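Novice: can you look at this prediction? I've put the sequence above it.
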Amino acid sequence: MSELTAKIEAARDYINQFWKEKPVAGIILGSGLGNLAEEIEDSISIPYSDIPHFPESTVEGHSGKLILGFMEDRPVVAMAGRFHYYEGFTMQQVTFPVRVMKALGIETLLISNAAGGMNPDFEVGDLMIIRDHINLQPEHPLRGKNDDKLGPRFPDMSEPYNKDLILTAFNIAAANNIDVHSGVYVGVQGPTFETRAEYRYMHIIGGDAVGMSTVPEVIVAVHSGLKVFAMSVITDIGIREEENVITHEEVLAAAKDAEPKLTFIFSELIRQL
């Protein structure tokens, strides 16, 4: 047994002391999007600090607890607060919760994030279903010796986001008059917001939105054999030339305003799993 596998099993066994249901889905809640956790019924919360080998989130808008319960009568596990490379964690620490959720039994991972818009058709508060990504982060979560029990040495990343889940989400949005876009998410290290030149560069290479998370978790989810769906809330527009000073507080406020629509789509997706 590898050291990583031993840590995963220790975390799983600790969680299973409190909750023995097999969750159908895991949910990662992005900046300002933690209120989705309130939709989870008959829930229990476990602080990250109590779970063996879990890091602890240091970012405002990330509460730092694992929530287990039911959405649409389906058992789920949700991360209220995620980890980022810019906080000083290794990529293995950033993605460790995905490994643990897989060990708990999830087959599908739903991810939300707050992102800066680079597509000129986007407005603040829009929702973007991620159909693909570009990885510009400086470290890779699968670097190092591979544990074949966790996944293959060279996982295929040609379709990291599940097409069936994307189609279902579009159908849910259309049936409920929710406007959604689809696009390519660019993952960067952070913690600085991008310069205007960087926004233009990332748009030129094919990006529609940019953020400091998601890509590492998706890579590990694909490595683990999970189906992945991810959605961004566009919290600022960086591609325009007019003055555009971005603050974290504005990001959180924009995410909060768009959260009910994202929560509805996630809930319906889980109901249809």
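Specialist: Thanks, I have the structure now. Owing to the predicted nature of the structure, the values given are computational and were not obtained by experimental measurement. Residues are numbered from 1 along each chain as shown.
Novice: alpha carbons only for contacts and neighbour counts from here, please
Specialist: Will do.
Novice: where do the helices sit along the stretch 151-273 of the chain?
Specialist: Using DSSP state H, counting those that start in this stretch, the helices of the stretch 151-273 of the chain run over 163-175, 196-204, 215-223, 248-272.
Novice: from the contact counts, what lies against the longest one?
Specialist: Okay, so that is helix 248-272. strand 65-71, strand 108-117, helix 163-175, strand 227-237 (3 or more Cα pairs under 8 Å, 6 or more residues apart in numbering; DSSP states H and E).
Novice: how about those, which one is nearest Glu194?
Specialist: strand 108-117 (8.8 Å; Cα to Cα).
Novice: could you give the angle of the helix or strand just after the closest one to helix 248-272?
Specialist: Using DSSP states H and E, the helix or strand that directly follows strand 108-117 along the chain is strand 127-135. Strand 127-135 and helix 248-272 are oriented at 100 degrees to each other (axes from the mean of the first three to the mean of the last three Cα atoms, to 10 degrees).
Novice: which one, of the helices of the stretch 151-273 of the chain, ends up nearest to His140?
Specialist: helix 215-223 (7.2 Å).
Novice: give me the residues contacting that closest one.
Specialist: 91, 94-95, 98-99, 109, 133, 135, 140-142, 150-152, 155-157, 160, 187, 227-228 (Cα atoms under 8 Å, 6 or more residues apart in numbering).
Novice: pull out the buried members of these.
Specialist: 91, 94-95, 98-99, 109, 133, 135, 140-142, 150-151, 160, 187, 227-228 (16 or more other Cα atoms under 10 Å).
Novice: in strands, which of those appear?
Specialist: In strands, judged by DSSP state E, the following of the buried ones among the contacts of helix 215-223 are found: 109, 133, 135, 187, 227-228.
Novice: closest to Ser43 out of those residues?
Specialist: Leu109 (18.5 Å).
Novice: pretty sure that closest one contacts Lys227?
Specialist: Yes - in terms of Cα atoms under 8 Å, Leu109 counts as a neighbour of Lys227; the distance is 6.1 Å.
Novice: ok, and here's another one to check against it:
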Amino acid sequence: FPIRVMYELGIKTLFVSNASGGMNPEFKIGDLMIITDHINFFPEHPLRGKNFPTGPRFPDMHETYDHALINQANEIAKEKGIRVVHGVYVGVQGPTFETPAEYKMYHRLGGDAVGMSTVPEVIVAHHCGIRTFGISIITDLGLEDNPVEVSHEEVQVAANNAQPLMTEIMREMIRRA
């Protein structure tokens, strides 16, 4: 609903961010992952039901995360010396962190990070024709050969430490728009 309200208010670009568990062995806690695509594991699809006239009944999801915005973020990160990684975000329902077997499955299916948000909002934004840029803060790691226990407090600390760098990239993207 909030995304549809944004559409009605004339919003043309949506920035989304989240804290997520990294599954890519190249990732480190605190990395900023620019989302290039997603895998939807939410049980309810946000477009189910009557089609809103903001988009087609079956929208193409080929470029859900805007390539021009991704390129701009990459350029800004390089200019500012901010490490960014890229990957596929897996959206799941929660409210639990993943089991070692789930981390392994999501990674083998092509995911690089997993979290409990973002995907429904991005689907609706794309349906409305809103350009979308997404970034995940890697707050914990669920690697196949090294399962690690995680707490909500540890996730918050990692997210708070990386948040200023994410904000710097996004602010510069807005400034250049």
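Specialist: Perfect, I can see it now. Keep in mind the model is a prediction, meaning the values are calculated, not measured.
Novice: superposed, what's their TM-score?
Specialist: These two chains, once laid on top of each other, score a TM-score of 0.97 by TM-score structural alignment, normalised by the length of the second structure; 177 aligned residues with a Cα RMSD of 0.9 Å.
Novice: most packed of the helices of the stretch 151-273 of the first structure?
Specialist: helix 215-223 (a mean of 23; mean count of other Cα atoms under 10 Å).
Novice: start and end residues in the second structure for that helix, please.
Specialist: On the second structure, the counterpart of helix 215-223 of the first structure by TM-score structural alignment is residues 119-127.
Novice: and stretch 133-142 of the first structure, by the same measure?
Specialist: Against the second structure, stretch 133-142 of the first structure falls on residues 38-47 (TM-score structural alignment).
Novice: same deal with stretch 170-181 of the first structure?
Specialist: Residue span in the second structure matched to stretch 170-181 of the first structure, by TM-score structural alignment: 74-85.
Novice: how far away from the center of its chain is the match of stretch 133-142 of the first structure?
Specialist: 13 Å (Cα atoms, centre = their mean, to the nearest Å).
Novice: cool, and stretch 222-240 of the first structure?
Specialist: 7 Å.
Novice: what about that stretch, how long is it end to end?
Specialist: 34 Å (Cα to Cα, to the nearest Å).
Novice: how about it: buried residues?
Specialist: Neighbour counts over stretch 222-240 of the first structure (16+ other Cα under 10 Å) mark 222-224, 226-239 as buried.
Novice: distance check, the closest residue to Lys227 of the first structure other than its chain neighbours against Asn162 of the first structure.
Specialist: Closest residue to Lys227 of the first structure apart from its sequence neighbours, by Cα to Cα, 6 or more residues apart in numbering: Thr108 at 4.6 Å. Plainly put, Thr108 of the first structure is 9 Å away from Asn162 of the first structure if you go by Cα to Cα.
Novice: have a look at those two and say which one is more surrounded.
Specialist: Neighbours per residue (other Cα atoms under 10 Å) separate Thr108 of the first structure from Asn162, with Thr108 holding more: 23 against 17.
Novice: what's the more buried one aligned with over in the second structure?
Specialist: Taking TM-score structural alignment for the superposition, Thr108 of the first structure sits opposite Thr13 in the second structure.
Novice: repeat that for Glu3 of the first structure.
Specialist: Using TM-score structural alignment, Glu3 of the first structure pairs with nothing in the second structure.
Novice: what about stretch 124-134 of the first structure, distance to the chain center?
Specialist: 12 Å.
Novice: name the residues that touch it?
Specialist: For stretch 124-134 of the first structure, the external contacting residues (Cα under 8 Å, 6+ apart) are 117, 159-161, 166, 179-187, 207, 215, 229-237, 254-255, 257-258, 262.
Novice: sorry, back to before: CSV please, covering the ones in strands among the buried ones among the contacts of helix 215-223 of the first structure and showing distance to Ser43 of the first structure.
Specialist: Shown next, in CSV, are these (distance: Cα to Cα, whole Å):
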residue, distance to Ser43 of the first structure
Leu109, 18
His133, 33
Asn135, 34
Gly187, 32
Lys227, 24
Val228, 23
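Novice: distance of the match of Thr108 of the first structure relative to Glu154 of the second structure?
Specialist: Counting by Cα to Cα, the gap from Thr13 of the second structure to Glu154 of the second structure is 31 Å.
Novice: stretch 197-206 of the first structure aligns to what range in the second structure?
Specialist: The aligned range for stretch 197-206 of the first structure is 101-110, by TM-score structural alignment.
Novice: so the counterpart of Met23 of the second structure in the first structure versus Tyr201 of the first structure, what's the distance?
Specialist: In the first structure, Met23 of the second structure lines up with Met118, judged by TM-score structural alignment. Met118 of the first structure is 10 Å from Tyr201 of the first structure, where distance means Cα to Cα.
Novice: quick one on the thing from earlier: give me every residue that touches the match of Thr108 of the first structure.
Specialist: Per Cα under 8 Å, 6+ apart, neighbours of Thr13 of the second structure: 130-133.
Novice: if anything else comes up later, I'll come back, but that's it for now.
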